[in-house]
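K.L.:
My questions are about this predicted structure, shown below with the sequence.
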Amino acid sequence: IPLLLAGIVYAFTRSNEKFHTWFDGWVLQLPVLGVLMKKVIMARFANFFAIMYASGIPVLECLRSCENIAGNRAVREAVHEAGLQIADGGGISASFESTNLFPPLVIRMLRVGENTGALESALENVSYFYTRDVHEGIDRMQKLLLPVLTVGLGLFLLLVIVAVFKPIYDLVIQNAI
């Protein structure tokens, strides 16, 4: 019965786009990994948007192309929503702000770029900031993870040693009596 239930849940979730969008949004809310993933996505999005916009591609075309770059359905849906609002005449920063997914830094930089006519430069700054932040975050995580993994490996080896020597010790004690 558990395997049947797992199969039904798997079939439901595999074909359900709303579930995938919800799950991807939930992953972005995770404390450490979600924050890091969101920064990676924002850096990638801003970088590609800046490159395409600098090439003379219209904003709406840039957004359509950037929808799938993120690799996250929640971000893809938010970019799509922002694109629809921009197509309806909304401002770029206001459209992204209304999605409630993009961080305040991205919104502020979009607003500055939109108001000054330097959207490409603003997006490049966002990309640079988040790329640097991601590298620093990964370095910090590695420094924290290394001692944890060392202790974990030591405990695992201790468990193996105890599992090997305890029966031998029990035999020696039993024969000594």
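P.N.:
That came through fine.
K.L.:
Please make it C-alpha for all contacts and neighbour counts, starting now.
P.N.:
OK.
K.L.:
The helix or strand hosting residue 21 packs against which elements?
P.N.:
Using DSSP states H and E, residue 21 falls within helix 17-28. For helix 17-28, the contact count by 3 or more Cα pairs under 8 Å, 6 or more residues apart in numbering; DSSP states H and E identifies helix 2-15, helix 33-54, helix 73-87 as packing neighbours.
K.L.:
and here's the other structure:
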Amino acid sequence: MGRKAKGFEMDLSLLCHQFALILKSGIHPVEGIPMLCEDTVNPKLKKALETIARDVEHGSSLYSAFEAANCFPAYMTAMIRVGEKTGMLEPVLEGLSKYYENQANTRKKIRSAVTYPLVLALFMLGVIALIAFRVVPLFVEILTSLGGQVPVQVDLFILLGNTLKNGFLYVLAALLLLAAGILALSRQEKLRFLLDKLKVVNPITGGIYRKIIASRFSGAMALTLKSGMTVTEGVGLVSGVLENAYVVAKTGEAAKAVSEGKPFWEAVRDTGLFPALFIRLMKSGEKTGSLDAVMDKASRTWQEEADSSLRRIIGFIEPVCVTALSLILAGVLLSVILPLINIMASIG
């Protein structure tokens, strides 16, 4: 697979689409996976598929083989497991193909939205550095020679600039150590649980994240229910699709409540994870005996909702970043340069 995220996701999309076509034509995975290898030019992906083909030929399940390859996202391998268990691998692969194509397109839009503000930020940092290390010291030198007094905010600005200049390597090392510490701690089970919970409950991205969870959960549940599994069996199977320890724990509580006799929609409502409309749809589907169809529809609906919310956020990124950077530069000019110019003008 490509090293870049976009290339990686497009590789996944193409792989899943080709695999679905092979299965649709009636070819068994034992014969089909070597065919995928032949059409793959990326060495890393080709090697992974060769390993999978060998494992499947020796009797391994498709899910186990994909997971053992250690080359694919957890969501993809979890969905392959659902497809394999339910006998619906072909539609699962088609869904994965569309999912990763959308992921690649979304990443492209985000990159496009932040490129201009990033270039502008670098330019403004250069301007501020020029002001801090060249222009302001020159003004201060002239002002001092004329007997003027340097404003307090200018002294603070110079002090901050000198501190960053002299201690840049120390600041960089501290940031790297902090990042490494956070990464190490995030692997601890308790902290990972808290971080996963934060993804769900934070007011900034929590809404979109819950919509994505609703889409994944309902889509996978629809497959399990169509295959004849019970709700309890289905919830246990789809937990890997959710990729969030907090959400998995909550859905586990829902599965336990269902096994004790509580209606599925009530158990899911009590988790507090899903939107109210999602719960109402589940309630309607459970009462009418069409829960599988409702869950399938809900999956598409909430994915569209998540995509729409993400597009709105992307639309705000560029103007907000540009405005913020412009205000920062204006603040520097107003608080530092203009007072110096005014003082020098009065002295002159």
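P.N.:
Thanks, I have it. Note that the structure is a prediction, hence the values are computed from the model and not measured.
K.L.:
TM-score for these two?
P.N.:
Their TM-score after superposition, calculated using TM-score structural alignment, normalised by the length of structure 1, is reported as 0.74; 156 aligned residues with a Cα RMSD of 2.9 Å.
K.L.:
about what we covered before: can you give the distance from the helix holding residue 21 of structure 1 to the centre of its chain?
P.N.:
When distances are taken as Cα atoms, centre = their mean, to the nearest Å, helix 17-28 of structure 1 is centred 12 Å away from the chain's centroid.
K.L.:
now it against helix 33-54, angle please.
P.N.:
With axes from the mean of the first three to the mean of the last three Cα atoms, to 10 degrees as the basis, helix 17-28 of structure 1 and helix 33-54 are set at 110 degrees to each other.
K.L.:
contacts for helix 17-28 of structure 1?
P.N.:
13-14, 33-35, 37-38, 72-75, 77 (Cα atoms under 8 Å, 6 or more residues apart in numbering).
K.L.:
May I ask which of those residues has the most neighbours?
P.N.:
Ranked by the number of neighbours (other Cα atoms under 10 Å), those place residue 75 first, at 26 neighbours.
K.L.:
wait, doesn't it sit right on residue 69?
P.N.:
No: contact criterion Cα atoms under 8 Å: residue 75 of structure 1 and residue 69 do not qualify, at 9.5 Å.
K.L.:
still on that earlier bit, closest one to residue 100 of structure 1 among the helices and strands packed on helix 17-28 of structure 1?
P.N.:
Among the helices and strands packed on helix 17-28 of structure 1, the nearest to residue 100 of structure 1 by Cα to Cα is helix 73-87 (8.3 Å).
K.L.:
now the helix or strand following that closest one, how far from the chain's geometric center?
P.N.:
Downstream of helix 73-87 of structure 1, the next assigned helix or strand under DSSP H and E is helix 92-97. Relative to its parent chain, helix 92-97 of structure 1 has a centroid offset of 21 Å by Cα atoms, centre = their mean.
K.L.:
again with stretch 46-55 of structure 1
P.N.:
In terms of Cα atoms, centre = their mean, the centre of stretch 46-55 of structure 1 is found 20 Å from the chain centre.
K.L.:
matching residues in structure 2 for that stretch?
P.N.:
Alignment of stretch 46-55 of structure 1 against structure 2: residues 218-227, by TM-score structural alignment.
K.L.:
For that stretch, buried residues please.
P.N.:
Across stretch 218-227 of structure 2, burial judged by 16 or more other Cα atoms under 10 Å covers 218-227.
K.L.:
just to revisit the earlier point, closest one to residue 142 of structure 1 among the helices and strands packed on helix 17-28 of structure 1?
P.N.:
Among the helices and strands packed on helix 17-28 of structure 1, helix 33-54 sits nearest to residue 142 of structure 1 (Cα to Cα), with 12.7 Å.
K.L.:
now what about the closest one, what contacts it?
P.N.:
The contact list for helix 33-54 of structure 1 (Cα under 8 Å, 6+ apart) reads 27-29, 59, 62-63, 66, 69-71, 102, 119-121, 123-124, 126-131, 133-134, 137.
K.L.:
please redo it, this time with the cut-off set to 7 Å
P.N.:
For helix 33-54 of structure 1, the surrounding residues in contact (Cα atoms under 7 Å, 6 or more residues apart in numbering) are 27-29, 59, 62, 66, 69-70, 120, 123-124, 126-127, 130-131, 134.
K.L.:
List buried members of those residues by neighbour count.
P.N.:
Buried members of the contacts of helix 33-54 of structure 1, counted by 16+ other Cα under 10 Å: 27-28, 59, 62, 66, 69-70, 120, 123-124, 126-127, 130-131, 134.
K.L.:
Looking at those residues, which is nearest residue 176 of structure 1?
P.N.:
Distances from residue 176 of structure 1 to those, taken by Cα to Cα, are shortest for residue 27, at 58.4 Å.
K.L.:
What is the equivalent residue in structure 2 for the closest one?
P.N.:
That one, residue 27 of structure 1, aligns with residue 199 by TM-score structural alignment.
K.L.:
Tell me how far residue 129 of structure 2 lies from residue 172 of structure 2.
P.N.:
Using Cα to Cα, to the nearest Å, one obtains 17 Å as the distance from residue 129 of structure 2 to residue 172 of structure 2.
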